[in-house]
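Participant: Mind folding the following:
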Amino acid sequence: MIFEEQISRKPDRYPWTQDFIEAMHNGFWTDKEFSFSSDIQDFRVSLTEQEQEIIVRALATIGQLEISVKKFWAKLGDNLPHPSINDMGYVMANTEVIHGDAYERLLEVLGIDDAFDEILELDIIKGRVNYLRKHLHKFHSDNKKQFVYSLILFTLFVENIALFSQFYTISWFGRYKNVLKDTNKQVEYTSREENLHAMIGMKLINVIKKEYPDLFDEELKEKIIHEANEAVKYELQIIEWIVNGYGEEKLNSEILKEFVKNRMNESLKEIGFKKIFDVNKELISKTTWFDEQVLGNNQSDFFHSRPVEYSKKSKSFAVEELF
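Facilitator: From the prediction side, this is the model:
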């Protein structure tokens, strides 16, 4: 059972962890791979003032979350005390360190690191930070139920929802404006890893649900649905603030809002909850390029059975192998 401590490394009761670990190892990168030299020129010359503002706000918002929120996975083995799960948590935590360093450096290189401090004073950012830290809040006196609550909130909100409208926005500029090449590549790497982390979190949730079904009672379900609605409310406000009236083919606030709501729906579905948002399928169809291009081109995507590649090297992993 996943909450019961295992001292010996053998037998590995959760061997699927090794597939995830190998996938993360094969995708290893650091911020030193990018010079951002052409990006600096693109930012100063090739973008309008409104587009510059969108890039600044999107990158600062990504950086704020990557740098300040992510300590969860390093403690995974404290709650699920199995050697292989502990190892997986440390590998995940290492990638979060890389993400934090990478976005801190990117903001500095582009000369917009002041924006990072400035956005922290905004009410919508403060509200977002508060909801993203709800996984730390005390929900239940039962430690197992408390951990399940925290794991669901962290997996869905921090890993799978909060950054993806910003990832989409930056990637759109890379694809449709042909600018910010290195920034776009960094976002591509990051978005794939965040997606993989979400897959891991959902796998853990479903394993716990199978072994401890009593933990997933109506009290927990109602709490999760309430928090999911609150999370999306803040994300929609963030989208309005970042996009600020900008409208182009496949990039505007309405498309991004549907994108986020759909991503929340699919996240809930994957852990056995009902979808809670009505979405405009026509607008969602305009976002498929992100799944196909940014999340890769060699493997089945977690949500849509579209191609996804999580490795920079030749080794690939099918979703059915990981699950």
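
Participant: Only C-alpha atoms from now on, for both contacts and neighbour counts.
Facilitator: OK.

Participant: ok, Thr288 to Gly247 distance?
Facilitator: The spacing between Thr288 and Gly247, counted by Cα to Cα, to the nearest Å, is 18 Å.

Participant: ends of stretch 259-278, how far apart?
Facilitator: 11 Å.

Participant: buried residues in it?
Facilitator: 259-268, 270-271, 275-276 (16 or more other Cα atoms under 10 Å).

Participant: and if you look at stretch 138-152?
Facilitator: Applying 16+ other Cα under 10 Å to stretch 138-152 flags 139, 144-152 as buried.

Participant: So which residues make contact with that stretch?
Facilitator: 3, 79, 134-136, 201-202, 205, 215, 220, 224 (Cα atoms under 8 Å, 6 or more residues apart in numbering).

Participant: and for comparison, fold this next one:
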Amino acid sequence: MERKTIYNPSSVENLNDRRTFGGNPDGMINFTKCKYEWASRLWDQMEANTWFPREVQMTQDAKDYKYLTPPEKRMYDLVLSQLIFMDSLQTNNLMDNINPYITAPEINACLSRQSYEEANHSKSYAVMVESISDNTDLIYDMWKTDAKLKEKNNFIAGTYKNLSGDISDKKIVLAMFANQILEGLYFYAGFAALYALGKSGKMLGSSQMIKFIQRDEVTHLLLFQNMINSTKKERPELFDDELEEEVRTMFRQAVDLESSWGDYITQGQILGFTKNIIRQYIEYLADRRLEAIGYAPEYNVKHPIPWVDGYSSFNDQRTNFFEGNVINYSKGSIDFDDF
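Facilitator: From the prediction side, this is the model:
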């Protein structure tokens, strides 16, 4: 499969002929005529969610950080370093490895918006690191010095590398699943860990920053889940038993990796987290992601820490997290039924 032609005036593709990939678009983005209405709605949601990292108040976090316990400080630094890697990777991955092969203009637009948001998250982490660290390189370079962090980063980067180059229809579909897993699993142990600090009254600005980031990640998750489901309708022959087993293997590997990572960053020393709780939480998320794309759950477990969902919600804003007008951005809540 070759990359799509950016400017293609000879295209005679009509709206009904449009495909998530493998189509022949003319290169124009026309939001008045969208085949994938979910993409248009998602664009509006992403736009409504616009926010700016510098407006989240981090002054108290700079003070709190000095009084974190050594396990809490270690966890905070490791989580930040890992999140920096994933959003850096995703900023480029979307534009270099995914969007060039997607042939629905409205989906191209959403992927471009997502890439911007991933870069914005990297800016968010910079604000957090600059607020609490006298030597920012210590956190940015942790992937070079921490073997467990490097192991996780190498696995995720390796997955993307294996699904790029010499592109085929199947590789495109598997890449969609890989992105669903990244957005829906690989961020969540770190998010929950930082929420745990916020729940105990520490690093409240960081918790609020993660809320905004996670709200963006939910739209990114919805984007890839809808891309998968739309492709399934257009190309049902690709979704055979062999593909399902490959996808389930990807999910099992992701659950093992993220659970191991969550145990490593908390080490049984963060209130509310044990090795079993972390694994069950990741298994629960994996089941929800599988169900969203029409597969039966793999683990059949209950949510072990439902307080995390409540804590990450924008329905109960804590105004002391903010300065200025950031609270105005809380309007962008997400209704999954719309997608």
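
Participant: So after superposing, what's the score?
Facilitator: Once superposed, the chains reach a TM-score of 0.85 (TM-score structural alignment, normalised by the length of the first structure), with 302 aligned residues with a Cα RMSD of 2.3 Å.

Participant: before we move on, the earlier item: out of the buried residues of stretch 138-152 of the first structure, which are inside helices?
Facilitator: Secondary structure from DSSP state H places 144-152 of those in helices.

Participant: Which single one of those residues is nearest to Tyr90 of the first structure?
Facilitator: Leu151 (15.7 Å; Cα to Cα).

Participant: What's that closest one aligned with over in the second structure?
Facilitator: Here Leu151 of the first structure is matched to Met176 in the second structure, going by TM-score structural alignment.

Participant: again, but for Tyr246 of the first structure
Facilitator: Match for Tyr246 of the first structure (TM-score structural alignment): Gln269.

Participant: same question, Arg128 of the first structure
Facilitator: By TM-score structural alignment, Arg128 of the first structure lines up with Lys152.

Participant: For that match, give me its contacts.
Facilitator: Contacts of Lys152 of the second structure (Cα under 8 Å, 6+ apart): 257, 261.

Participant: residue range for the lengthiest helix in the first structure in the second structure?
Facilitator: The single longest helix within the first structure, with elements called by DSSP H, is helix 181-211. Aligned by TM-score structural alignment, helix 181-211 of the first structure falls on residues 204-234 of the second structure.

Participant: Quick check: that stretch compared with the first structure, mean distance?
Facilitator: Taken over the aligned residues, the distance from stretch 204-234 of the second structure to the first structure averages 0.8 Å (mean Cα distance after the TM-score superposition for the first structure).

Participant: Flag every buried residue along that stretch.
Facilitator: So for stretch 204-234 of the second structure, counting by 16+ other Cα under 10 Å, buried means 204-217, 219-228, 230-232.

Participant: Ok, stretch 23-43 of the second structure next?
Facilitator: 23-27, 34-36, 38-40, 42-43.

Participant: Looking at the residues you listed, which is nearest Pro53 of the second structure?
Facilitator: In terms of Cα to Cα, no member of these lies closer to Pro53 of the second structure than Trp43, at 20.3 Å.

Participant: OK, contacts around the aligned partner of the closest one in the first structure?
Facilitator: Under the alignment (TM-score structural alignment), Trp43 of the second structure pairs with Ile21 of the first structure. Residues in contact with Ile21 of the first structure, defined by Cα under 8 Å, 6+ apart, are 88, 91.

Participant: Identify the residue of the second structure aligned to Trp73 of the first structure.
Facilitator: Counting by TM-score structural alignment, the partner of Trp73 of the first structure is Leu94.

Participant: and its match, that's in a helix?
Facilitator: Yes. Membership of Leu94 of the second structure in a helix is supported by DSSP: H, G, I helix; E, B strand; the rest coil.

Participant: and it, how many residues sit next to it?
Facilitator: 18 (other Cα atoms under 10 Å).

Participant: My read is that it contacts Ser115, right?
Facilitator: Yes. Under the criterion of Cα atoms under 8 Å, Leu94 of the second structure makes contact with Ser115 at 6.3 Å.

Participant: how about the nearest residue to Gly247 of the first structure, chain neighbours excluded?
Facilitator: The shortest distance from Gly247 of the first structure to any non-neighbouring residue, by Cα to Cα, 6 or more residues apart in numbering, is to Ser253 (7.6 Å).

Participant: where along the stretch 201-339 of the second structure do the helices fall?
Facilitator: 204-234, 241-266, 275-292, 307-312 (DSSP state H, counting those that start in this stretch).

Participant: starting at the chain centroid, how far to the second one?
Facilitator: To tie it back to what came earlier, the one meant is helix 241-266 of the second structure. 15 Å (Cα atoms, centre = their mean, to the nearest Å).

Participant: Just the buried positions in it, please.
Facilitator: Result for helix 241-266 of the second structure [16+ other Cα under 10 Å]: buried residues 247-248, 250-251, 254-255, 257-263, 265-266.

Participant: which pair in these spans the largest distance?
Facilitator: Going by Cα to Cα, the pair spanning those furthest: Val247 and Thr266, at 28.4 Å.

Participant: Which residue in the first structure aligns with Pro306 of the second structure?
Facilitator: In the first structure, the residue matched to Pro306 of the second structure (TM-score structural alignment) is Thr288.

Participant: What is the neighbour count of that match?
Facilitator: 15.

Participant: any idea how far it lies from Ile55 of the first structure?
Facilitator: Thr288 of the first structure is 21 Å from Ile55 of the first structure, where distance means Cα to Cα.

Participant: same deal with Lys181 of the first structure?
Facilitator: 13 Å.

Participant: now Lys221 of the first structure
Facilitator: Lys221 of the first structure is 37 Å from Ile55 of the first structure, by Cα to Cα.

Participant: cool, Leu110 of the first structure as well?
Facilitator: 11 Å.

Participant: who has more neighbours, these two?
Facilitator: Shown here are Leu110 of the first structure and Ile55; by other Cα under 10 Å, Ile55 has more neighbours (22 against 16).

Participant: wait, the more buried one sits on Ile170?
Facilitator: Yes. Ile55 of the first structure is in contact with Ile170 according to Cα under 8 Å; the separation is 6.9 Å.

Participant: Just give the nearest non-adjacent residue to the counterpart of Cys34 of the second structure in the first structure, would you?
Facilitator: Alignment of Cys34 of the second structure against the first structure is given by TM-score structural alignment, with Asp12 as its counterpart. Nearest residue to Asp12 of the first structure in three dimensions, chain neighbours excluded: Ser84, at 6.9 Å (Cα to Cα, 6+ apart).
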